[in-house]
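1. let's see this in three dimensions:
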Amino acid sequence: MTENFSSTQTIHKTVIATKGGVVAAQHRRAAEVGAAVLDAGGDAVDAAIATSFAIGVVEPWMSGPAAGGAMVLWRANEGRARVVNFGCRSPRELNPANYPLSGTGKSSDLFPWPSVVDDRNVMGATAVAVPGVVAGMDLAHQHFGRMPWKDLVMPAAGLAEEGLLVDWYTTLVTAANARVLSKDPDTAAMFLEQGHWPIAGEWTSLNERHLDQKAFAQTLRQIAEGGSKAFYQGDIAAKLVNDIRAKGGCLSMQDLADYRAELVEPLTINYRGGRVFATPGLTGGPTFGKALELLASELNPVKGTPGASTYTAFARALDAAFKLRFENMGDHESPKAPGSTTHFSVVDRHGNMCAVTQTLLSIFGSRVVSPSTGLLLNNGIMWFDPEPGKPNSLAPNKRCLANYNPVIGEDASGRRFAIGASGGRKILGAVMQLSSFIMDHGLSLEEAFHTPRIDVSGVGKVTADQALPADVLAALEKIFPVTATRRNVYPYAFACPAGVMRDGELNMGCTEIMSPYGDAITGG
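-> Just a heads-up that it's a prediction; the model follows:
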């Protein structure tokens, strides 16, 4: 196949070391909000909370208050890592019998589950799970925040009042999903023109069009004033439940009132004289830990640029780890389908760190907007296998099995990093490889993010960056079928990471080099 790409173009993101803090996020404006919090004397957790709410405005198809996720954090004064788990749950009134198998093949979205009648587990209000982002940020703030909650949420409300600028990338994302977005009138009203075409400006002129996010702005102002109670028990909760039930979902006020985020101990993985702290339980963390364990026996690393032996070790370790995940946890996601996830990492001047991943699951989640709140809703029910009797079968009031994998690590020399990614099941391999580039090969953060990666998502084949040397590609082809491709802006052939590092007293950050919005911003 002939590719229509420039063969002379190079892309590079510069990493600048600073004694101040750094926020690295998939959208520059959200990172700027977090960096402003650091400038105001906020902690890394304060900056993470502000970034969390802001990024839900500027990447509404990826996350938001109606999403779920997890935060791994490092407290420098304690020398200790913790995890805030705010994953989604299925509603108490959910009845698996309302999700009958169609008998017509596999689902067309992220997971190749048996297809459900009318895609009720994938799209629409019947796919909405209990969200956790607001509770997660509130719990982190209670334990570690320094600045007033209101000051951390109101900047996002200001962004929403202004409305997301409809630029070329916004148009690209909405155009690629316009058909499914048109099925819900409120979603179509927010993202489409005349219910069918993406809102867009003239391609030869400066574009000043913005999405109407005023209802979202009001919701954020209420969260800023009333905290998580406003979301889970107050006016927002009532509006959210009424909107979802009017569209056929079963989320209840009790579901929201009973939801709790969890502050738990991390999964600690000893590796190459250092440590990596990951999320435990129904996340990508345990599989990531297994992959590192396998990599330790597969790879005899040499400092410097990784070679063929490194990439073949990556492939074997990831393939084996995913096979174990499939057998024990029931996650069978399609590696080709795009997920709707965002990741950001923060380090402050004192060395406190946060790695935060939050997700609506599919891109645009359930493709349903709650008109009273302006929130785009998750489709967390799709995380469950609709076929009964499996490790991850659909059931009421059950924690969703997710694949997000934020980590904080430290290598043998004492360099500490916070890394995670978006990209569905591609996340795990990206985080493992970046960790290995740093811990095994001694690469800098800038070098690690610019080094080519592979993707092995448990399907017995490798997707490899075509920028890899010929001998690496040849070595991979000896053990797995290989498809070579380039890193693109859309869709992403590989995961989209963001990370920060602390080396001595210097901090730095970087994001996926192909991300047009992603950036690392200094502050404080």
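2. when you work out contacts or count neighbours from here on, use the C-alpha atoms and nothing else.
-> Noted.
3. quick one: the strands in the stretch 51-200 of the chain?
-> 68-75, 80-86, 101-106, 114-116, 192-193, 197-198 (DSSP state E, counting those that start in this stretch).
4. possible to save these as TSV with distance to Lys13 and mean neighbour count?
-> Below are those laid out as TSV (distance: least, CA to CA, whole Å; neighbours: other CA atoms under 10 Å):
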stretch	distance to Lys13	mean neighbour count
strand 68-75	25	28
strand 80-86	29	23
strand 101-106	40	13
strand 114-116	42	21
strand 192-193	33	18
strand 197-198	30	22
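5. so which of those strands comes closest to Thr451?
-> strand 68-75 (24.6 Å; CA to CA).
6. point out the other helices and strands that the closest one packs with.
-> strand 80-86, helix 133-144, strand 353-362, strand 407-410 (3 or more CA pairs under 8 Å, 6 or more residues apart in numbering; DSSP states H and E).
7. need those in TSV (columns: distance to Gly285).
-> Converted to TSV, the helices and strands packed on strand 68-75 look like this (distance: least, CA to CA, whole Å):
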stretch	distance to Gly285
strand 80-86	11
helix 133-144	18
strand 353-362	12
strand 407-410	8
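8. of all those, which one is nearest Ile513?
-> Comparing the helices and strands packed on strand 68-75 under CA to CA, the one sitting nearest is strand 353-362, at 18.4 Å.
9. hang on, isn't Ala261 packed against Ala135?
-> Yes: contact status for Ala261 versus Ala135: in contact at 5.6 Å, counting by CA atoms under 8 Å.
10. quick one: the strands of the stretch 51-200 of the chain as CSV, columns for distance to Ala35 too.
-> Listed next are those as CSV, based on distance: least, CA to CA, whole Å:
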stretch, distance to Ala35
strand 68-75, 17
strand 80-86, 21
strand 101-106, 44
strand 114-116, 44
strand 192-193, 32
strand 197-198, 32
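11. between those strands, which one is nearest to Asp212?
-> The minimum distance between Asp212 and these falls on strand 192-193, with 10.9 Å, by CA to CA.
12. which residues touch that closest one?
-> 174, 178, 181-182, 198-199 (CA atoms under 8 Å, 6 or more residues apart in numbering).
13. which one of the strands of the stretch 51-200 of the chain lies closest to Lys214?
-> For Lys214, the closest of these is strand 192-193, at 16.0 Å, according to CA to CA.
14. gap between the closest one and the chain center?
-> 26 Å (CA atoms, centre = their mean, to the nearest Å).
15. likewise stretch 444-455?
-> Using CA atoms, centre = their mean, the mean C-alpha position of stretch 444-455 is found 19 Å from that of the whole chain.
16. where along the stretch 351-500 of the chain do the strands fall?
-> 353-362, 369-370, 375-376, 407-410, 416-422, 454-455, 462-465, 482-485, 496-503.
17. second chain to compare with the first, below:
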Amino acid sequence: MTSALSRTQRISKTVIETEGGVVAAQNSLAARAGAEVLAAGGDAVDAAVATSFVLGVVEPWMSGPAGGGAMMLWRAGEEEAIALNHGMRAPAALDPADYPLSGEGVSGDLFPWERVVDDRNVQGATAVAVPGVVDGLGQAHARWGRMPWAELVAPAIAQAKQGMLVDWFAGLCIASVTRELAKDPDAAALFLQDGQWPTIGAWTALAETRLDQSRMADSLEQIARDGARALYDGDLGAAMAADIQAKGGSLSHDDLRSYAAEFHPALSFAYRDATIHAVPGLTAGPTLQHALGVAAETPLGDAADGTAFAAYARGLASAYADRLANMGDDGESPKAPGSTTHFSVVDRKGNMVAQTQTLLSIFGSRVVSPSTGFLMNNGIMWFDPVPGRPNSLGPGKRCLMNVCPTIGQTGDGTRFAVGASGGRKIVSAVAQLSALMADFGLDIGAAFHHPRIDVSGGAVVVADETLPEGVMAALRAEHDVRTARRSVFPYSFACPAGVMRRAGRNSGCTEIMSPWGDAISEDEVRA
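-> Coordinates of the predicted model:
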């Protein structure tokens, strides 16, 4: 079927090189907040804290204080890569018997698990897992932060007091989940108007529609004043847990008090003459290692041609076959949007952060904690509801994540930090971006503008229709290939953000089709 999308429109993003620090994020306001921290003399970790909290306000359906994720760090002084896992886990009181199979086929959300009665693992308070992102940020800041914690949370507080502007893109995101949001009175009150998506105005309307995020602002003020553990040990955590239990979930204050993010040595491995650092364990890091390991078996020429893309597709297909068989992440719907965001930071000293954070589904559990104003995750959906499998539901278990924040160094000393949102599409994007920079010396802008493929474990390879015919022919020789456009909505490919440091100069870029994404330098906000 032929699309009505323009065949002549060309979209690109400007990439600026600077000796100053750069933040690349899926929302320009968040990237700016991080860049302002760098301009004030903050470390890359300081900028990451500010960026993360602002993202939770201005892109609330993607991530927030009630979500989780993972961070990769590069410390230039120590020449060391460190992983920080702040993923979600199941509440201790979760009972798998409360999630009986319905016998009605598969779920219609991200993962085609067997459907649970009332979709209790997907929607509502019963889908809420223990969040981790705030503790992770707190631990990173305690170890490397240079600026006061309260100053770093302050930009998010200011944004929440103002309320997120509902522009056409925000309206589109809210409209896509209106039916589900309407089921929770507190979510409906925050995101909807009279049970419908908010008015975004006509073609030339100047009036603004903003969300009322004042309760969220109050909660962020408590976190700014009392520290990251306020969400876990204090009254704020108690109130959030009480809200979820009142709505039928099992999250308890004890779950929050016992939560702790974990530092790990990076999963470091060679890819040709490059070195890649990823997060180990229940993430997509091992899948990335597998994919690039297989791709490296094929000798390449000087250009990203059919031989190169066939190697990338071969590696990704092999990696996903292994992941689905042994890690328990048993499939995902290509039609359902995920609720994940990524940002990358490099400061003027060369310290780097790659952070991916998520609520899992778009708008998470579609439940808002009224006491805190936070939209809650639906991390329980990461578990297979069928008993006896590697990733089956269980109390206190860590969630298996698709996140893949990555830091790499090419043979010529160029270093990059990348990651993406997009569920199972994430690894395809991160693997190809890493390979394009490592194999062919592409700078961050050229790599991000280059058309990609997606190989996510299914029978079909999805290829950007702008790839040359020689690449298409090489892919069709080994795979069933479907072509797709790179568009604003929906995303046929992942939505990445990354930064690069080459010869002492920094740059950054985001997915070119992302209407909100930007890479902003400290020079720009200082000017």
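18. superposed, how do the two chains score by TM?
-> The TM-score (TM-score structural alignment, normalised by the length of structure 1) is 0.98; 522 aligned residues with a CA RMSD of 0.9 Å.
19. which one of the strands of the stretch 351-500 of structure 1 lies nearest to Ala321 of structure 1?
-> Of the strands of the stretch 351-500 of structure 1, nearest to Ala321 of structure 1 by CA to CA is strand 454-455, at 13.0 Å.
20. what is the closest one packed up against?
-> On a contact count with 3+ CA pairs under 8 Å, 6+ apart, strand 454-455 of structure 1 meets helix 308-329, helix 426-439, strand 462-465.
21. tabulate the ones you listed (JSON lines), appending mean neighbour count.
-> Rendered in JSON lines, the data for those read as follows (neighbours: other CA atoms under 10 Å):
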{"stretch": "helix 308-329", "mean neighbour count": "20"}
{"stretch": "helix 426-439", "mean neighbour count": "25"}
{"stretch": "strand 462-465", "mean neighbour count": "22"}
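22. between the ones you listed, which one is nearest to Met1 of structure 1?
-> Minimum separation from Met1 of structure 1 across those (CA to CA) falls at strand 462-465, 15.9 Å.
23. that closest one: average distance to aligned residues in structure 2?
-> For strand 462-465 of structure 1, the mean deviation from structure 2 after alignment is 0.5 Å (mean CA distance after the TM-score superposition for structure 1).
24. quick one: contacts of that strand?
-> Residues from elsewhere that reach strand 462-465 of structure 1, judged by CA under 8 Å, 6+ apart: 315, 452-456, 473, 476, 480-487, 493.
25. so what sits against both of Ala261 and Ala135 of structure 1?
-> Phe86.
26. the two: which has the busier surroundings?
-> Taking other CA atoms under 10 Å, Ala261 of structure 1 and Ala135 do not tie; Ala135 has more neighbours (26 against 22).
27. if we can go back for a sec, of the helices and strands packed on strand 454-455 of structure 1, give the one that comes closest to Gly414 of structure 1.
-> When those are ranked by proximity to Gly414 of structure 1, the top entry is helix 426-439, at 10.1 Å, counting by CA to CA.
28. so the closest one aligns onto which residues of structure 2?
-> Mapping helix 426-439 of structure 1 onto structure 2 (TM-score structural alignment) gives residues 425-438.
29. from the chain's centroid, how far away is the matching stretch?
-> The chain centroid and the centroid of stretch 425-438 of structure 2 are separated by 15 Å under CA atoms, centre = their mean.
30. check stretch 131-138 of structure 1 too.
-> 15 Å.
31. now stretch 141-148 of structure 2
-> The answer for stretch 141-148 of structure 2 is 23 Å, by CA atoms, centre = their mean.
32. now do that stretch: everything it contacts.
-> 42-43, 45-46, 49, 149.
33. ok, and the most crowded of these?
-> Val45 (30 neighbours).
34. what distance do you get for that residue to Thr510 of structure 2?
-> In this view, Val45 of structure 2 and Thr510 of structure 2 are 19 Å apart by CA to CA, to the nearest Å.
35. quick revisit: and the contacts of strand 192-193 of structure 1, which is closest to Leu375 of structure 1?
-> Checking the contacts of strand 192-193 of structure 1 one by one against Leu375 of structure 1 (CA to CA), the nearest turns out to be Leu181, at 14.0 Å.
36. from what I can see Thr357 of structure 1 touches Val346, true?
-> No: with contact defined as CA under 8 Å, Thr357 of structure 1 does not reach Val346; the gap is 11.8 Å.
37. compare the two (neighbour count), which wins?
-> Under the criterion of other CA under 10 Å, the comparison of Thr357 of structure 1 against Val346 puts Val346 first, with 40 against 27.
38. weed out the non-buried ones from the contacts of strand 462-465 of structure 1.
-> Buried residues within the contacts of strand 462-465 of structure 1, counting neighbours by 16 or more other CA atoms under 10 Å: 315, 452-456, 473, 476, 480, 482, 485-487, 493.
39. now for Gly306 of structure 2: what does it line up with in structure 1?
-> In structure 1, Gly306 of structure 2 lines up with Ala308, judged by TM-score structural alignment.
40. just send the contacts of strand 192-193 of structure 1 back as JSON lines, with distance to Phe111 of structure 1 too.
-> As requested, the contacts of strand 192-193 of structure 1 are arranged in JSON lines below (distance: CA to CA, whole Å):
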{"residue": "Thr174", "distance to Phe111 of structure 1": "21"}
{"residue": "Ala178", "distance to Phe111 of structure 1": "21"}
{"residue": "Leu181", "distance to Phe111 of structure 1": "19"}
{"residue": "Ser182", "distance to Phe111 of structure 1": "22"}
{"residue": "Pro198", "distance to Phe111 of structure 1": "26"}
{"residue": "Ile199", "distance to Phe111 of structure 1": "29"}
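41. related to what we said a few turns ago, who wins for proximity to Gly423 of structure 1 among the helices and strands packed on strand 68-75 of structure 1?
-> Taking CA to CA, strand 353-362 is the member of those nearest to Gly423 of structure 1, at 9.8 Å.
42. check contacts around Ala81 of structure 1.
-> 72-75, 265-266, 277, 408.
43. let's see that with 10 Å instead.
-> 72-75, 264-268, 276-278, 352-354, 407-409 (CA atoms under 10 Å, 6 or more residues apart in numbering).
44. and stretch 383-392 of structure 2, which residues are buried?
-> Those would be 383-386, 391-392, for stretch 383-392 of structure 2 by 16+ other CA under 10 Å.
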